[in-house]
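A.B. asks: Okay, here's the prediction I keep looking at, along with the sequence it came from:
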Amino acid sequence: MKKSVGIIGANGYTGSELVRLLAFHPNVEIKLLYSRSKAGVKISDLYPDLEAVCDLVLTNEISQVDILFLCLPHKESRNWLNENPISDETLIIDLGNDFRLEGNFGNRNFIYGLPEIYFNEIKESKSIANPGCFATAIQLALLPLAKENLLKDVYTTGITGSTGAGQSLQPTTHFTWRNDNISAYKTLNHQHVDEILKQVNVLNNQEVELNFVPWRGDFARGIFTSSIIGCDLESETIYSLYKDFYKDSPFVKVSEKPIDMKQVVNTNFCVIQIEKQGNKIAIHSTIDNLLKGASGQAVQNMNIANGWEQNLGLNLKPVAF
């Protein structure tokens, strides 16, 4: 029997991506698409790409389901749960940032949903805080070195597509501004830094300083990050560390060839490459911000929490051209 799914905030980018993924998932059935602002509107009228995928109408009325995804703006999930009591038996996966640093909420304790380090905890949980997009890409680049206590000062740059800013139109997401343009934002002050350090410092035995400069790119989706650290290990040793760390992680690929973002767009994969010059290494990582950085990882967490194969419903080919 298929499990019933509800998506709160289904009218946004991450919500609509969940519709696209879950409509073809063999073990679930979408029963609820919730939106306060678009109630009464058919989801395919908002997203024509869903015309042949889902014919559900958005509603502002709640019904109980087995699995609930919260795709609300940041800092709204906690308030929504306070206003809408949900059964303790319902699996909740929050794609916002409300529970990433502090997971306690009533009877629930939200587990940080990065499967590559918290698989066992996710498997036993009914409350999962999905990681942020930049946080996912950067953590996956750094965690193998953190395990070996090799991190101290980290300098990271990362570029993201316009969908990372959400659906609401802003001056920096308008086509005439974004096209043929690039800019830095939230320099050394991005909201994902605390999230990254909390997890990295679990493995690393010394405090890590992360100096992160994010960039806005003139493309719709995807993230590419590069992190530079001091390291005296040989390249072969470093690659062995990474391949061993991710040997049981089906969505992380370690490449010894140059990588690019199109290898991961429209997939739940993270691809990592390391380059070494002297006593410095650069760790490149790339993900789709809406999939491994949001909705795809949420489905991966759903699969783990239900005891299903991690890649169920996530066998997606990258968009190469």
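C.D. replies: Looks like it came in fine.
A.B. asks: CA atoms for contacts and neighbours, from now on please.
C.D. replies: OK.
A.B. asks: The longest helix seen in the chain packs against which elements?
C.D. replies: Determined from DSSP state H, the single longest helix within the chain is helix 133-147. Judged by 3 or more CA pairs under 8 Å, 6 or more residues apart in numbering; DSSP states H and E, helix 133-147 is in contact with helix 192-203, strand 223-230, helix 235-245, strand 270-277, strand 280-287.
A.B. asks: Pasting the second one now:
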Amino acid sequence: MIKAGIVGGAGYTAGELIRILLRHPSADIVWIHSSSNAGNDVSDVHADLVGECELTFTDQMNFETVDVIFLCMGHGKSALFMEEHRLPNHLKVIDLSNDFRLNRDNNEFIYGLPEVNRPKIRGCRYLANPGCFATSIQLALLPLAASHLLDEIHVHAITGSTGAGQAPSATTHFSWRNGNVSVYKAFGHQHLSEMNETMRELMPGFDKAFNFVPLRGNFTRGILASVYLDCKLEEAEAMDLYQRFYSTHPFVTISKKPVDVKQVVNTNKCLLHIKKHGSKLHMVSVIDNLTKGASGQAVQNMNLMFGLDESEGLQLKPVAF
């Protein structure tokens, strides 16, 4: 059994990670760290785990008792954690923050998008889990990038309120978010850097604009990304390219019918729908921001790092309605 510890256990991604690991046939949670909640039951914070989890939060981190730790802290805190702690050689680290996703040539952390880096992920020690928007959008573009078919990229993508984290803010307050949609960080979202880095790894010399307009949605979880660009492929050729590219990747499905967020909520799936409109190739990508966009992908990466089938423990049920 893989012994796991969780650092920063009170947030949304940690809660989702706990739910998945509790039912993982090859993993056990040994401890869940939270300085502010030390001594409290985990189910006091993650109330849906009443009757499911008997663990309490701790302010201690015994690295010798675990094989892997998941860093579920805010951006900037993981880098500080790695500076401040001397970790035993056997310990693997999966970071869910933005701290180690960039500068991959000079970085000990492997970028954990399995659909690109599966061979590198297998057996690695340090892993940087991709961002949620970045996962959804990149999965819409990888086959084109790998075939050197990228042109100027246009993306509108909408995310649920859990994408903003558990700490309350003006734009996550129910009375503001409910019945409302808004744009934020247009053309300057932090996930642009990691997406551009991946595109250039697959298509060296790519220098076209990557236009990304994110939106806040009035729902709790899920991402829908609408991605389009000029492409010389016919629709049937594009479908064939995508199906071949993802044929060995268990969590990406090419759908002949339009896709929507409810088809993927609570799962580790990505659904892609591809359509040609004149010279434009249009891809719609849907994922759950907390599973394939965060904790589910982290477990998928854990499976690969420890030599398991990457889908183990991730056969999750979509909600549908």
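C.D. replies: That came in fine, so what should we check first? Here the structure is a predicted model, which means the values were calculated and not measured.
A.B. asks: To residue 158 of the first structure, which of the helices and strands packed on helix 133-147 of the first structure lies closest?
C.D. replies: For those, proximity to residue 158 of the first structure was assessed by CA to CA; strand 223-230 is nearest, at 4.0 Å.
A.B. asks: so how far does that closest one sit from its counterpart in the second structure?
C.D. replies: Mean deviation of strand 223-230 of the first structure relative to the second structure after superposition (mean CA distance after the TM-score superposition for the first structure): 0.5 Å.
A.B. asks: so what does that strand touch, helix or strand wise?
C.D. replies: helix 133-147, strand 153-160, strand 280-287.
A.B. asks: which of the residues in the last one are buried?
C.D. replies: What it means is strand 280-287 of the first structure. Of the residues in strand 280-287 of the first structure, 281, 282, 283, 284, 285, 286, 287 count as buried by neighbour count, 16 or more other CA atoms under 10 Å.
A.B. asks: and the nearest residue to the third one once chain neighbours are set aside, what is it in contact with?
C.D. replies: The shortest distance from residue 283 of the first structure to any residue other than its chain neighbours is 4.5 Å, reached at residue 274 (CA to CA, 6 or more residues apart in numbering). Residues near residue 274 of the first structure by CA atoms under 8 Å, 6 or more residues apart in numbering: 235, 239, 255, 256, 281, 282, 283, 284.
A.B. asks: let's see 7 Å
C.D. replies: For residue 274 of the first structure, the contact set (CA atoms under 7 Å, 6 or more residues apart in numbering) comprises 281, 282, 283, 284.
A.B. asks: now residue 187 of the second structure
C.D. replies: 211, 212, 213.
A.B. asks: And for the second one, the neighbour number?
C.D. replies: Read that as residue 212 of the second structure. Residue neighbour count, defined by other CA atoms under 10 Å, stands at 22 for residue 212 of the second structure.
A.B. asks: cool, residue 41 of the first structure as well?
C.D. replies: 15.
A.B. asks: wait, isn't it in contact with residue 57?
C.D. replies: Yes: the pair residue 41 of the first structure / residue 57 is scored as a contact, 5.5 Å apart, by CA atoms under 7 Å.
A.B. asks: residue ranges for the strands of the second structure, please.
C.D. replies: 2-7, 27-33, 57-58, 68-71, 92-95, 110-111, 126-128, 153-159, 182-183, 210-216, 223-230, 252-255, 270-277, 280-287 (DSSP state E).
A.B. asks: Residues contacting the fourth one, please?
C.D. replies: Read that as strand 68-71 of the second structure. 3-8, 78, 91-96.
A.B. asks: export those to CSV and tack on neighbour count?
C.D. replies: Output for the contacts of strand 68-71 of the second structure, formatted as CSV (neighbours: other CA atoms under 10 Å):
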residue, neighbour count
3, 15
4, 23
5, 23
6, 25
7, 23
8, 24
78, 21
91, 16
92, 21
93, 21
94, 24
95, 26
96, 28
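A.B. asks: on that earlier part again, with respect to residue 147 of the first structure, which of the contacts of residue 274 of the first structure is nearest?
C.D. replies: residue 283 (15.3 Å).
A.B. asks: Report the contact partners of the closest one.
C.D. replies: Residues near residue 283 of the first structure by CA under 7 Å, 6+ apart: 141, 226, 227, 228, 272, 273, 274, 275.
A.B. asks: Report the contact partners of the nearest residue to residue 108 of the second structure once chain neighbours are set aside.
C.D. replies: Counting by CA to CA, 6+ apart, residue 108 of the second structure lies nearest to residue 126, which is 6.5 Å off, once chain neighbours are set aside. Contacts for residue 126 of the second structure (CA under 7 Å, 6+ apart) come out as 92, 93, 94, 108, 109, 110.
A.B. asks: so what's the last one closest to, chain neighbours aside?
C.D. replies: So the one you mean is residue 110 of the second structure. Using CA to CA, 6+ apart and skipping the chain neighbours, the partner closest in space to residue 110 of the second structure is residue 127 (4.7 Å).
A.B. asks: Quick check: residue 168 of the second structure vs residue 174 of the second structure, distance?
C.D. replies: 10 Å (CA to CA, to the nearest Å).
A.B. asks: Looking at these two, which is more packed in?
C.D. replies: residue 174 (13 against 10).
A.B. asks: list the contacts for that one?
C.D. replies: Contact criterion CA under 7 Å, 6+ apart gives no residues in contact with residue 174 of the second structure.
A.B. asks: Around residue 201 of the first structure, count how many other residues there are.
C.D. replies: 17.
A.B. asks: wait, it sits on residue 209?
C.D. replies: No: applying CA under 7 Å, one finds residue 201 of the first structure not in contact with residue 209, separated by 10.0 Å.
A.B. asks: Now do the buried residues in stretch 100-110 of the second structure.
C.D. replies: Buried, per 16+ other CA under 10 Å, within stretch 100-110 of the second structure: 100, 101, 102, 104, 109, 110.
A.B. asks: swap in stretch 34-44 of the first structure?
C.D. replies: Buried-residue list, stretch 34-44 of the first structure, by 16+ other CA under 10 Å: 34, 35, 38, 39, 42, 43, 44.
A.B. asks: In helices only, show me those.
C.D. replies: Using DSSP H, the buried residues of stretch 34-44 of the first structure in helices are 43, 44.
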